[in-house]
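> Predicted model follows, preceded by the sequence.
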Amino acid sequence: MHAYLAASRYIDHDHPDVAAQARALAVGAASKAELIARCFTFVRDEIRHSSDYRLNPVTCRASEALRHRTGYCYAKSHLLAALLRANAVPTGLCYQRLSVGDAGAPYCLHGLNAVWLDDHGWYRIDARGNKPGVDAQFTPPVERLAFPIREPQERDLPEIWAEPLPSVVAVLTSQPDYAAVLRNLPDVPLIGVGLA
């Protein structure tokens, strides 16, 4: 579990601001579940989704998302991982492959988290931010994610990563504003799809 507790370049829970926010969220928490719920709710509700609110700058590091109070789902997942890891809760990064529109191509990755719960194992949580049609919650053992899988080209990718995917970092660190990120959302090919 060490990798899922570590501080790193993008999950920088050793940053003073992130560490301070993690401590503040832990004050008075009566249980590990309450602590996780507090961190989840903070990121979901207090860090605004860049595209939903048309906000700049583009953030990638957890500390950037916290400082600017905005981020795409990817940066928000980095911040949630950082806050939980700072509180000794093993946390990883997960991805879904979803249609960018209502159905069909193009597709993109959507970033979320998996947290280790002693009673349940890995449990996915999605702090991208709620809006009409999106109602993500922390309700273990039942997962309440932002987006369902609706068609064959969409996927719940099974991996739990300790670090962000390079393709995600590349987009977030190379695009000048939220609109450019929206035009260049990362994707991954599905192995074996479309083969006869």
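Here it is on my side, so go on.

> all contacts plus neighbour counts: C-alpha atoms, from now on.
Noted.

> Just give the nearest non-adjacent residue to the residue nearest the centre of the chain, would you?
Centroid check for the chain by Cα atoms, centre = their mean gives Ser77 as the closest residue, at 2.3 Å. Excluding its sequence neighbours, the residue lying closest to Ser77 (Cα to Cα, 6 or more residues apart in numbering) is Leu112, at 5.4 Å.

> how about the one you found, secondary structure?
Taken by DSSP: H, G, I helix; E, B strand; the rest coil, the conformation at Leu112 corresponds to strand.

> residues in contact with it?
By Cα atoms under 8 Å, 6 or more residues apart in numbering, the contact set of Leu112 is Cys73, Tyr74, Ser77, Leu93, Cys94, Tyr95, Gln96, Arg124, Ile125, Asp126, Ala127, Arg128.

> and the residues you listed as JSON lines, adding secondary structure and distance to Asn87?
Formatted as JSON lines, those follow (DSSP: H, G, I helix; E, B strand; the rest coil; distance: Cα to Cα, whole Å):
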{"residue": "Cys73", "secondary structure": "helix", "distance to Asn87": "21"}
{"residue": "Tyr74", "secondary structure": "helix", "distance to Asn87": "20"}
{"residue": "Ser77", "secondary structure": "helix", "distance to Asn87": "15"}
{"residue": "Leu93", "secondary structure": "strand", "distance to Asn87": "16"}
{"residue": "Cys94", "secondary structure": "strand", "distance to Asn87": "20"}
{"residue": "Tyr95", "secondary structure": "strand", "distance to Asn87": "23"}
{"residue": "Gln96", "secondary structure": "strand", "distance to Asn87": "26"}
{"residue": "Arg124", "secondary structure": "strand", "distance to Asn87": "18"}
{"residue": "Ile125", "secondary structure": "strand", "distance to Asn87": "17"}
{"residue": "Asp126", "secondary structure": "coil", "distance to Asn87": "18"}
{"residue": "Ala127", "secondary structure": "coil", "distance to Asn87": "17"}
{"residue": "Arg128", "secondary structure": "coil", "distance to Asn87": "21"}
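
> hold the first one in mind and look at this next one:
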Amino acid sequence: MSHASSPPLDSLDPARCLGDDAVVESRHPAVVMLGESLRAGSDTDAELAERAFTWVRDEVGHSYDVGDPRVTLRASEVLEHRVGLCYAKAHLLAAVLRSQGVPAALAYQRLAHGESHVLHGLVAVHLEGAWHRQDPRGNKQGVDAQFSLGEERLAFAVDPAAGEVDYPTLHVTPAPVVVEVLQSTDDILALYDAGLPTHV
């Protein structure tokens, strides 16, 4: 797990990260309803962001962790089925935050995966004047991601010696390669063999 300081992230206007698109559906009624319920118990945007992060991390199963082959991509699908890969969970978290006026972007890491590498999806939330990356993939043995506006508490630490990369670019919309790969399958678990994205 990572407790390191965040790498320098590219500057991105937070105002650009409040909108709705076909995947990060911040205006979808079910997403808005979840956002409003989380907002109701929050006194600040930071508290809302932490509650939203915890909800997505803990209430939506990671497809591989729970052995669920269903394909989810759009925020509303992830919310309906309560399952998804890291990318899908990031789409839901970003949508929930945006629905409540909290700027949220998407970010990525390149991690070692067997003999190759795999792209890992994160969320960056803009609070207290800066971007802070969060990892809602879901915890398990050896993985302990936590919400943090200080030192990062991501699921995985990047090892440059292994060809791993913290991509500094923040994205308003999902990386096209992620959308293409998820749309190309009807069995998420099969992507382990067919191949997940390896870079942005």
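Structure received. All values reported here derive from a predicted model rather than from experimental measurement.

> related to what we said a few turns ago, the residue nearest to Ser77 of the first structure maps to what in the second structure?
In the second structure, the residue paired with Leu112 of the first structure according to TM-score structural alignment is Leu122.

> ditto for Phe147 of the first structure
Checking TM-score structural alignment: Phe147 of the first structure goes with Phe156.

> thinking the residue nearest to the centre of the first structure is in contact with Val115, fair?
No. Counting by Cα atoms under 8 Å, Ser77 of the first structure sits too far from Val115 to count as a contact (11.2 Å).

> ok, the corresponding residue of the second structure for Arg85 of the first structure to Gly138 of the second structure distance?
Counting by TM-score structural alignment, Arg85 of the first structure lines up with Arg98 in the second structure. For Arg98 of the second structure, the distance to Gly138 of the second structure (Cα to Cα, to the nearest Å) stands at 21 Å.

> just Pro69 of the second structure next, same as before
For Pro69 of the second structure, the distance to Gly138 of the second structure - Cα to Cα - is 17 Å.

> what do you get for Pro168 of the second structure?
Distance of Pro168 of the second structure to Gly138 of the second structure, given as Cα to Cα: 22 Å.

> Looking at the two, which has the bigger crowd around it?
The neighbour count for Pro168 of the second structure versus Gly138, taken as other Cα atoms under 10 Å, is higher for Gly138 (24 against 15).

> The spatially closest residue to that one that is not a sequence neighbour sits in which helix or strand?
Leaving aside its chain neighbours, Gly138 of the second structure sits nearest to Arg57 (4.6 Å; criterion: Cα to Cα, 6+ apart). Assigned by DSSP states H and E, Arg57 of the second structure belongs to helix 45-59.

> how big is the offset of the helix or strand following that helix relative to the first structure?
Moving toward the C-terminus from helix 45-59 of the second structure, the next helix or strand (DSSP H and E) is strand 61-62. Comparison of strand 61-62 of the second structure with the first structure after fitting gives an average deviation of 0.2 Å (mean Cα distance after the TM-score superposition for the first structure).
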